[in-house]
Structure formats: C-alpha cells, structure tokens
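Q: below are the sequence and a predicted model; questions follow.
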Amino acid sequence: MNPTTDVPVPLKVAVIVGSNREGRFGPVVADWLLGRFRERDDLTVEVVDTADAALPTALSHSPSPEVTAELAKVTPKLAGADAFVVLTPEYNHSFPASLKALIDWHYEEWRAKPVGFVSYGGVSGGLRAVEQLRQVFAELHAVTVRDTVSFHNAGASFDDAGRHRDPSGPDAAAKAMLDQLAWWAFALRDAKAVRPYGS
C-alpha cells in the first residue's frame, strides 16, 4: 500500500511471449493483450520474449558465460514480477520448447506468484498447451488462475492491422482473467510481506 493514499501499489506483470519461431503469430496476439493492460491502472506490464534470449533446453548447474549472458536478459524481469501472463501457441498438442527452456532455467522467480494464460492455435485454440503448463507451474509453486483467453483459428481472427475482428468476447475473457490474476497477485504479495512463502 502507498502509506500516503492507501492505494495499492500497481502490480508488475511479466507477459511472456512463448514462441520464438520465425514468422510466429505471437507478436500480434501480444499487441492485442498489451492493449488490455493499458485499460487498467492496477497493473503495469513488461514483456519477456523468448525470442530475445537463446536459452538451451539442456540445463546445467554451472551455466556457461554465454548462457549467463542470455539469462541476464530475462531473469531480472521475472524476479521483479508480481504475476505472469504466459502467451503460448500449441505445437504438436503441447507448448514450445523455447517456453519450457525459459521456465526450467528459473525456479525461485515463479514461487508463490499467479500465472494467467493466453493461448492461440487452430481448432483447439492452444488449450492443450495451457493444460500442460498448469502442471508445470504447479510443480514450481505458482498459482494458475482458472479463466484463460484462447484464440481458435487465430490467424483468421485478426485483420491485417492486428485488430481483432470481433473483440467483445476476447475482451471480456481478458478482463475476467486479469481480474483473477490481480486478486491473486495482491493477496499473495500481501501475504508474503507478512510471512515468507514456505515458512
């Protein structure tokens, strides 16, 4: 809380763009999502793009200087976040290797923080990727929020300028997901200020 106004300090949300493929559709969906954040004064946002950090899928307890340099591009953003929104496509009924690498190279950064999901794909809208990610984040002591935003046949849902052709449904879904994310993030931030997680 801000002691002079009793207004909660806005939450820091890291939006993770999960695909690093050439020609990916993720940036279009990310731009749409960032527009939803601009409508809120309780959330601030920082983008963490898996395309900006070349993290290997093989983990090491002693990362090389090259890996350490790549981690430096993303780890402070994850550590400083109160909450996360993971933006993922669905590849072969799952989520991208670049996203799994980003997740697996971190641990403390996820603990006792909420995670929301925005997914996109063909007929499934990326929902199978989201269901698998819920299990991954549960193992990392994160809290996933129930409501998601999913785009079925995503390429046809947006016009050439990146605007959604029928925004009322996705906008309502995004509000519900962000409302839940904010509730959990405020609750967990306040709880951790009283007692560290796991104590």
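A: On my side now, so go ahead. Quick caveat: nothing in here was measured; it's all calculated off a predicted structure.
Q: can we go C-alpha only for contacts and neighbour counts from here?
A: Will do.
Q: now the helices for the protein?
A: Using DSSP state H, the helices of the chain run over 26-37, 65-80, 97-104, 127-139, 154-157, 168-194.
Q: figure out which of the ones you listed is closest to Thr50.
A: Closest approach to Thr50 among the helices of the chain (CA to CA): helix 97-104, 6.2 Å.
Q: who touches the closest one?
A: 18-20, 50, 55-57, 59 (CA atoms under 8 Å, 6 or more residues apart in numbering).
Q: ChimeraX command to pick out the buried ones of the residues you listed?
A: The ChimeraX selection below is limited to those of the contacts of helix 97-104 classed as buried (16 or more other CA atoms under 10 Å):
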select :18,19,20,50,55,56
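Q: for comparison:
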Amino acid sequence: MNAPLRLEIIVASTRPERFAPVVAGWLVTALGERPEFEVGVLDLRDLALPVDLTETPEVEAFRARLAGADAFVAVTSEYNHGYPAALKTALDSAKYEWRAKPIGFVSYGGLSGGLRAVEQLRQVIAELHMVSVRESVSFAQAKRRFDKTGMTDDAAAIDACDRMLNQLAWWGTTLRAARTVEPYPG
C-alpha cells in the first residue's frame, strides 16, 4: 500500500482556442513535487468518446484507464455557468470505474473562476459514488493569473492546490485500502 497513488488529471475543455493546457500544465508541475502521486493526463480532446454513449474500443480503453486510477482531478472551464459537454460525456461513459474514488477540481473562467461549474459537478460526482474533496482551486480571469511560462504566483491558488492534494492523498490512500479489503457495495 506504499505505492504511489495513480492520479489521473482530466482536461475537460475541447475547444480549439482553449486555455486548459496552461492550467493543466501548471497542475502537472505542482504534482511533480508530490511523490505520493503517479500522474497521468486524460485530455478529452484526444479521446474519441461517443456522445451517444455507445460501446467502442475507445470507451473500453478509457474505462480501463479509469479502473487503474486511485484518484482524479478535473481541470475544467466554465461555459455558460456550466461545465463542458465533453466532461459530462466522459463521466457518463463509465460507471463502476469511478466508484469509491476521490476527485478534486481545478477550475477557471471569468469572474466566478469556474466555481459554478464545480458546484454542478459535485452533484454528478455524488451520483457516481465518488468522493468530492472539499478543497478546490479556482482561477478567476485565468489568463491574467499565469505568466508566459505557464506558472502562477497566485498565493491563494497555490495554497488551495496544496490543501486539495493533501485531501486527495488521504482519501485516495484510505479508499484504495478499503477497496482492497472489500469491494465497494454500490
């Protein structure tokens, strides 16, 4: 049980001119200083998940990747007070693979910093039998928060990220141990 937790970062925005890679890149860099995590990135732009939720080899591969994860972070923008459709498709493309696993959120957007999208996601996450950690990271007016190298000096976001990752590590370790002892009953 001392093995690092497999953490999958889900990059939710698929728009052509998206800012998501900057935010996700910053998170990957922050995770580089956290030996308790082994990090993967699931960029929804690169996945061919069918919106009609049909079974395909791509969906099977996606589910296998989720099954191997111990925790998740969704990096999400906010579009029209909600989260991207690609993220809803990803969430609905699997079922049991999400269960009894924690998820954190890094959001970005205009004045709200994506917080309305996160609040909607927390409802969906609960229905998937996941644990939504309390702490989240939010970047209001995100393009102003990052420098040309993709880093930020936003102290509140850096602190929130550290607290979120601490919670993900605790929940990830606890739930991995519990799943090993007894399968989740959902």
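A: Looks like it arrived, so ask away. Please read all numbers here as calculations on a predicted model, not as lab measurements.
Q: ok, back up a step: including mean neighbour count and distance to Ala112 of the first structure, could the helices of the first structure go into CSV?
A: Output for these, formatted as CSV (neighbours: other CA atoms under 10 Å; distance: least, CA to CA, whole Å):
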stretch, mean neighbour count, distance to Ala112 of the first structure
helix 26-37, 17, 22
helix 65-80, 15, 12
helix 97-104, 19, 15
helix 127-139, 18, 10
helix 154-157, 16, 31
helix 168-194, 17, 7
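Q: ok, which of those comes nearest Arg146 of the first structure?
A: helix 168-194 (7.6 Å).
Q: what's the matching range in the second structure for that closest one?
A: Under TM-score structural alignment, helix 168-194 of the first structure corresponds to residues 155-181 of the second structure.
Q: chain center to the matching stretch: distance?
A: Offset of stretch 155-181 of the second structure from its chain centre (CA atoms, centre = their mean, to the nearest Å): 12 Å.
Q: how about stretch 133-146 of the first structure?
A: Offset of stretch 133-146 of the first structure from its chain centre (CA atoms, centre = their mean): 12 Å.
Q: same deal with stretch 58-74 of the first structure?
A: Worked out by CA atoms, centre = their mean, stretch 58-74 of the first structure lies 21 Å from the chain centre.
Q: the helices of the first structure: which one's closest to Leu43 of the first structure?
A: helix 26-37 (6.7 Å).
Q: start and end residues in the second structure for that closest one, please.
A: Under TM-score structural alignment, the match for helix 26-37 of the first structure is residues 20-31.
Q: for stretch 9-20 of the second structure, give me every contacting residue.
A: Outside stretch 9-20 of the second structure, the residues touching it (CA under 8 Å, 6+ apart) are 21, 24, 39-45, 72-77, 84, 86-87, 143.
Q: the alignment partner in the first structure of His129 of the second structure and Tyr197 of the first structure: what is the separation?
A: Superposed on the first structure with TM-score structural alignment, His129 of the second structure falls opposite His141. Per CA to CA, to the nearest Å, His141 of the first structure is found 10 Å from Tyr197 of the first structure.
Q: which one of those two has more residues nearby?
A: Neighbour tally, His141 of the first structure and Tyr197, criterion other CA atoms under 10 Å: the higher count belongs to His141, 18 against 12.
Q: was I right about that one contacting Val115?
A: No: using CA atoms under 8 Å, His141 of the first structure is not in contact with Val115; the gap is 10.6 Å.
Q: what residue of the first structure takes the place of Trp101 of the second structure?
A: Residue 101 of the second structure: Lys, not Trp. Under TM-score structural alignment, Lys101 of the second structure pairs with Lys113 in the first structure.
Q: what's the burial count for that match?
A: Around Lys113 of the first structure there are 24 residues (other CA under 10 Å).
Q: what sits against it?
A: By CA under 8 Å, 6+ apart, the contact list for Lys113 of the first structure reads 82-84, 141-143, 184-185, 188.
Q: which one of the residues you listed sits closest to Gly169 of the first structure?
A: Phe84 (21.8 Å).
Q: what residue in the first structure is paired with Arg45 of the second structure?
A: Under the alignment (TM-score structural alignment), Arg45 of the second structure maps onto Ala51.
Q: since that was my last question, I'll sign off now.
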